[in-house]
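Participant: Sequence below, structure please.
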Amino acid sequence: MNITIRKAEEKDSEKVWHLMKELAVFEKYIDSFAITPEIVRNSGFKKNPPDFYCLVAEDNDKIAGMLVYYFLPYTAQNRPAIYMKELYVDENYRGQKIGEQLMNALKTEAEQNNCSQIKWTVAPWNKVGVKFYERLGARENTEWLNYEWNLK
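Facilitator: All right, here's what the predicted structure looks like:
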């Protein structure tokens, strides 16, 4: 196995969508999952600027993992931040430090763009995810509560 971490390209849209769908099943929101391969293609690659950016872990022609993120251009530190929306590694590739490689590539992306931090959320029931992020040196932010306002 020879894993390469790189920025996703339009030709990866279908494979990235497949991993997004697997993540929706894993995180138990598949019933409201509304993304299609066309949405991935149009929103991530044909739009300028794109709605999201994506890093992939590639093993030959197989996409073994993906990390979706976007920039928060304005923060109180007068520097951008990155918001990591999705991190997912195919079940067949887990335990091989692919998630760590994707996170390190995101850290490099943040540094190259003068970002002040990387932010994300993790479900409290995802104990494996929590341990993974803490092992990387991330810490839970208990100073803020997450809210959402769902619209029709």
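
Participant: Please count neighbours and contacts with C-alpha atoms only from this point.
Facilitator: Noted.

Participant: what's the spacing between residue 65 and residue 71?
Facilitator: Residue 65 sits 20 Å away from residue 71, taking CA to CA, to the nearest Å as the criterion.

Participant: Those two: which is more packed in?
Facilitator: Set side by side, residue 65 and residue 71 show unequal neighbour counts under other CA atoms under 10 Å, the larger going to residue 65 at 27 against 17.

Participant: State the helix or strand in which that one lies.
Facilitator: Here residue 65 sits within strand 62-72, counting by DSSP states H and E.

Participant: now residue 151: how far from residue 47?
Facilitator: As defined by CA to CA, residue 151 lies at a distance of 24 Å from residue 47.

Participant: Who has more neighbours out of those two?
Facilitator: When residue 151 and residue 47 are compared for neighbours, residue 47 comes out ahead with 11 against 4, by other CA under 10 Å.

Participant: I'd guess residue 20 is in a helix, am I close?
Facilitator: Yes. Judged by DSSP: H, G, I helix; E, B strand; the rest coil, residue 20 forms part of a helix.

Participant: list the buried ones in the strand holding residue 65?
Facilitator: When neighbours are counted by 16 or more other CA atoms under 10 Å, the buried residues of strand 62-72 are found to be 63, 64, 65, 66, 67, 68, 69, 71.

Participant: can you list the residues that contact that strand?
Facilitator: Counting contacts by CA atoms under 8 Å, 6 or more residues apart in numbering, the residues outside strand 62-72 that touch it are 15-16, 19, 51-58, 80-90, 93, 98-99, 102-103.

Participant: Proceed likewise with the subsequent sequence, for comparison:
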Amino acid sequence: MNDVTISKAKREEAPIILEFIKGLAKYERMRKYVKASVEDIERNIFDMNRAEVIFLRRDEKPIGFAVYFYKFSTFLARPTLHLEDFFVSDEERGKGYGKMVLKYLAKTALENHCLRFEWDCLEWNKPSIRFYENLGAKPLRGWIPFRMDGEELKKFAQED
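Facilitator: This is a model prediction of the structure:
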């Protein structure tokens, strides 16, 4: 792992970010839902700073990526670092990079005065769930994620 580093993605690497997004979507069996473009990534990540992207690199070549952003807890009046997505190329899995990236993000959370570090995991992804629990992470019980999108979002936003 000595030859593997973590660094922030650069704007000119937006096409690489998109390729990792597609790889993640394939792994999660959700490829048909990817609508992102290089322009979307440039605008929302690099121009509007809505998220951060880091690359896991071997000899400067990206072999994985993570996307994260900050949420805010009103009860604590402090931020939470939320890991949106994390993906490592197939041939690089099982080498300890998941723990390496999570430790990096945990340190980033503390450096930014976060009291929490959170992420989501698909219910069917039992190996990842076991991995996270072995690290000491606990699943949140009692919370049900909700989403409004597409036509429902547009219709709701336009209601009087």
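
Participant: And the TM-score between these chains?
Facilitator: Superposed pair, TM-score by TM-score structural alignment, normalised by the length of the first structure: 0.91. Supporting alignment: 150 aligned residues with a CA RMSD of 1.4 Å.

Participant: average gap between the helix or strand just after the strand holding residue 65 of the first structure and the second structure?
Facilitator: In the C-terminal direction, the helix or strand that comes right after strand 62-72 of the first structure (DSSP H and E) is strand 81-89. If you overlay the two and look at strand 81-89 of the first structure, the average distance to its match in the second structure is 0.7 Å (mean CA distance after the TM-score superposition for the first structure).

Participant: just checking, what packs against strand 81-89 of the first structure?
Facilitator: Contact partners of strand 81-89 of the first structure among helices and strands, from 3 or more CA pairs under 8 Å, 6 or more residues apart in numbering; DSSP states H and E: helix 13-26, strand 62-72, helix 98-112, strand 118-119.

Participant: Now do the buried residues in the next helix or strand after the last one.
Facilitator: Taking DSSP H and E as the definition, the helix or strand that follows strand 118-119 of the first structure towards the C-terminus is helix 127-135. When neighbours are counted by 16+ other CA under 10 Å, the buried residues of helix 127-135 of the first structure are found to be 130, 133.

Participant: Tell me which residues are up against helix 127-135 of the first structure.
Facilitator: Outside helix 127-135 of the first structure, the residues within contact range by CA under 8 Å, 6+ apart are 122, 124, 139.

Participant: One more: stretch 35-49 of the second structure?
Facilitator: Looking at what lies outside stretch 35-49 of the second structure - CA under 8 Å, 6+ apart - the contacts are 11, 14, 15, 17, 18, 50, 51, 52, 53.

Participant: and the end-to-end length of it?
Facilitator: End-to-end span of stretch 35-49 of the second structure (CA to CA): 19 Å.

Participant: now stretch 110-122 of the first structure
Facilitator: Using CA to CA, one end of stretch 110-122 of the first structure lies 20 Å from the other.

Participant: can you check stretch 30-44 of the first structure too?
Facilitator: Length of stretch 30-44 of the first structure, first residue to last, CA to CA: 21 Å.

Participant: what do you get for stretch 39-58 of the first structure?
Facilitator: Start-to-end span of stretch 39-58 of the first structure (CA to CA) is 21 Å.

Participant: buried set for that stretch?
Facilitator: Within stretch 39-58 of the first structure, the residues scored as buried using 16+ other CA under 10 Å are 40-45, 52-58.

Participant: Strands - which of those residues land there?
Facilitator: 53, 54, 55, 56, 57, 58 (DSSP state E).

Participant: Dump those to CSV, plus distance to residue 75 of the first structure.
Facilitator: Below are those laid out as CSV (distance: CA to CA, whole Å):
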residue, distance to residue 75 of the first structure
53, 19
54, 22
55, 23
56, 27
57, 29
58, 33
